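**Q** kindly generate the corresponding structure for this input.
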Amino acid sequence: MSAIAKKELREYFFSPIGYVILGVMLLLFGFFYSQVLFSQTTDLIPYIYNMLLSWIMVILIPLITMRTFSEEIRTKSDQGLLTAPVGVFSIVFGKFLAAFLMFAISLTATLIPAVIITFFSSPDWPKILCTYIGVLLCGIALIAIGVFISSLTQSQIVAAIATFGISMLLMLIGNLGNNVSASLQNVLNWISFQSRFQPFSNGILNIGSLVYFVSVAAVFLFLTARKLESRRWN
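**A** This next block holds a predicted model:
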């Protein structure tokens, strides 16, 4: 498992995609963060972290996960991996772990502006750090979904677009039920990643949301393992 994770993580940085991911993250984050600086206040910092970190991962994660299995399926190199003396779940979790570490590394770079601004004011660090925890948990679920989608297609573009679409749906689904019954609205809010993420952006460590995100990740990693298992015997 660790060998697969290390191999995958190296490939992110030995190919342009890793640097493209970091560049896109820093470019978008820098642009939005500049709005806080121009406002000459730190009151917007938790808000900008909430909006930027929650929405930028919808763009970032498809770029990270699109190649996890799709490229190997396209080049037929997945057959060598599937016939290796290693468990299917070890393969899946190794690739998932590498994608998560790439995501976490990208997020770490976004802490730099907040550290700099502490020399001039006092940003709400507990709320900012709690937001990061929420982003990482939400990211775990979305990465697992992206890894699963990547195992279904040999096209990285298709995998990225599908992951982006599903990520957007899961973020916005709570806003789609304004004209439905209250019970259905409650179900949509329960599913909504945005609703689950909201307590973290308010500085609250919500155990229910933590369990939800981890459970979603576990389900999709299990589905990915089952998909690979079926391919191994075909």
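**Q** drop to CA atoms for contacts and neighbour counts, all remaining ones
**A** Noted.
**Q** what is the burial count for P113?
**A** Neighbourhood size, P113 [other Cα atoms under 10 Å]: 14.
**Q** do the one 5 residues further on as well
**A** Residues within reach of T118, counting by other Cα under 10 Å, total 13.
**Q** kindly report the same for L27.
**A** Neighbour tally, L27, other Cα under 10 Å: 12.
**Q** please give the structure of this sequence too, so both can be compared:
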Amino acid sequence: MTAVLKRELRSYFTSPIAYVFIGILCALYGFQYWIVMLNGSSYYITSYVYQNMFMWSLMLLPIITMRSMCEDRKNKTDQALLTAPVSVTGIVWGKYLACLTVYLIAMLLCLVPALVIGIFSSPSWASIFGTFVGTILYGAAMLSIGVFISSMTVSQVVSAIVTFIVSVLMLMINSLAGMVQLSFLANFMNWISFNTRYQAFTAGTFSISSIVFFLSVIAVFTFLTARKLESRRWS
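**A** This is a model prediction of the structure:
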């Protein structure tokens, strides 16, 4: 797994992908912090920047995941990887952790301005760090879904588009649940909603059940990706 992780990280940082993702995300947050400074209130760090930060992240996640699995398949290097002395699970986790590492680097850089502003003001740190942790968990779960989608196609464009659509649907699922007439279906949609789990973190509350939920999503989709990869090993 470590060898795959290093290989993937090298691939991300020797190509524009990681820099484009980190650069765009930091630029978007920089713009929002500029608006915060214009308002002259540390309150907006929470209400304007960090309560909306996950939306920017989710829109950009396909940049990271689109090549994670399908590039090897497109370049015909997947068979060499599958015959290497590493388990399929190790391959999947190596690729997933590489995506997660790029995401975490970007998120940590986006937290720096809040720490600087905090020197001169008193923002709601519980809400900021709660939102930050919630955004990381939300993004980590979406990354696992994106990696799974990437394993289903040979086209990076298709992978990116489908992952983007899924991200948008996950953002809208609560609204869609409100339009459903069947109560059991609406309740189920609200239960699987990432937004429902995320909201607890924005209030500065660290919900154990929400943490377990996001970690379970990661486990399920990495397992499904491994099974998809395993099926190609013997095909």
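**Q** overlay them and tell me the TM-score.
**A** Here the TM-score of the superposed chains, computed with TM-score structural alignment, normalised by the length of structure 1 as the reference length, equals 0.96; 234 aligned residues with a Cα RMSD of 1.3 Å.
**Q** centroid-nearest residue for structure 1?
**A** Nearest to the centroid of the C-alpha atoms of structure 1, with distances taken as Cα atoms, centre = their mean, sits G139, at 3.0 Å.
**Q** how about that one: what's its closest non-neighbour residue?
**A** With Cα to Cα, 6 or more residues apart in numbering as the measure, M57 is the residue that lies nearest to G139 of structure 1, at 7.1 Å, once sequence neighbours are left out.
**Q** now T222 of structure 2
**A** The shortest distance from T222 of structure 2 to any residue other than its chain neighbours is 6.1 Å, reached at S144 (Cα to Cα, 6+ apart).
**Q** follow-up on the earlier one: tell me how far the residue nearest to the centre of structure 1 lies from R231 of structure 1.
**A** Taking Cα to Cα, to the nearest Å as the criterion, G139 of structure 1 is separated from R231 of structure 1 by 27 Å.
**Q** what does V158 of structure 1 give?
**A** Using Cα to Cα, one gets 20 Å for the distance from V158 of structure 1 to R231 of structure 1.
**Q** between those two, who's got more neighbours?
**A** Between V158 of structure 1 and R231, counted using other Cα under 10 Å, the more crowded position is V158 (17 against 13).
**Q** before we move on, which element is the more buried one in?
**A** helix 156-172 (DSSP states H and E).
**Q** check which helices and strands that helix sits against.
**A** Contact partners of helix 156-172 of structure 1 among helices and strands, from 3 or more Cα pairs under 8 Å, 6 or more residues apart in numbering; DSSP states H and E: helix 45-65, helix 70-75, helix 125-150, helix 193-201.
**Q** measure the mean distance from it to structure 2 post-superposition.
**A** On superposition with structure 2, the average gap between helix 156-172 of structure 1 and its aligned counterparts reaches 0.9 Å (mean Cα distance after the TM-score superposition for structure 1).
**Q** for stretch 25-36 of structure 1, same thing?
**A** Stretch 25-36 of structure 1: mean distance to aligned residues in structure 2 after superposition is 1.4 Å, counting by mean Cα distance after the TM-score superposition for structure 1.
**Q** any idea how far that stretch is from the chain center?
**A** When distances are taken as Cα atoms, centre = their mean, to the nearest Å, stretch 25-36 of structure 1 is centred 19 Å away from the chain's centroid.
**Q** could you tell me where it falls in structure 2?
**A** Under TM-score structural alignment, the counterpart of stretch 25-36 of structure 1 in structure 2 spans residues 25-36.
**Q** give me the contacts around the matching stretch.
**A** Residues from elsewhere that reach stretch 25-36 of structure 2, judged by Cα atoms under 8 Å, 6 or more residues apart in numbering: 42, 44-45, 48-49, 53, 56-57, 60, 106, 109-110, 113.
**Q** how close does the spatially closest residue to F13 of structure 1 that is not a sequence neighbour sit to L27 of structure 1?
**A** Nearest in space to F13 of structure 1, with sequence neighbours left out and distances taken as Cα to Cα, 6+ apart, is Y19 at 6.8 Å. According to Cα to Cα, Y19 of structure 1 and L27 of structure 1 sit 12 Å apart.
**Q** any idea how far F54 of structure 2 lies from T202 of structure 2?
**A** Using Cα to Cα, one gets 11 Å for the distance from F54 of structure 2 to T202 of structure 2.
**Q** mind listing what's buried in stretch 224-235 of structure 2?
**A** Residues of stretch 224-235 of structure 2 classed as buried by neighbour count (16 or more other Cα atoms under 10 Å): 224-226, 229.
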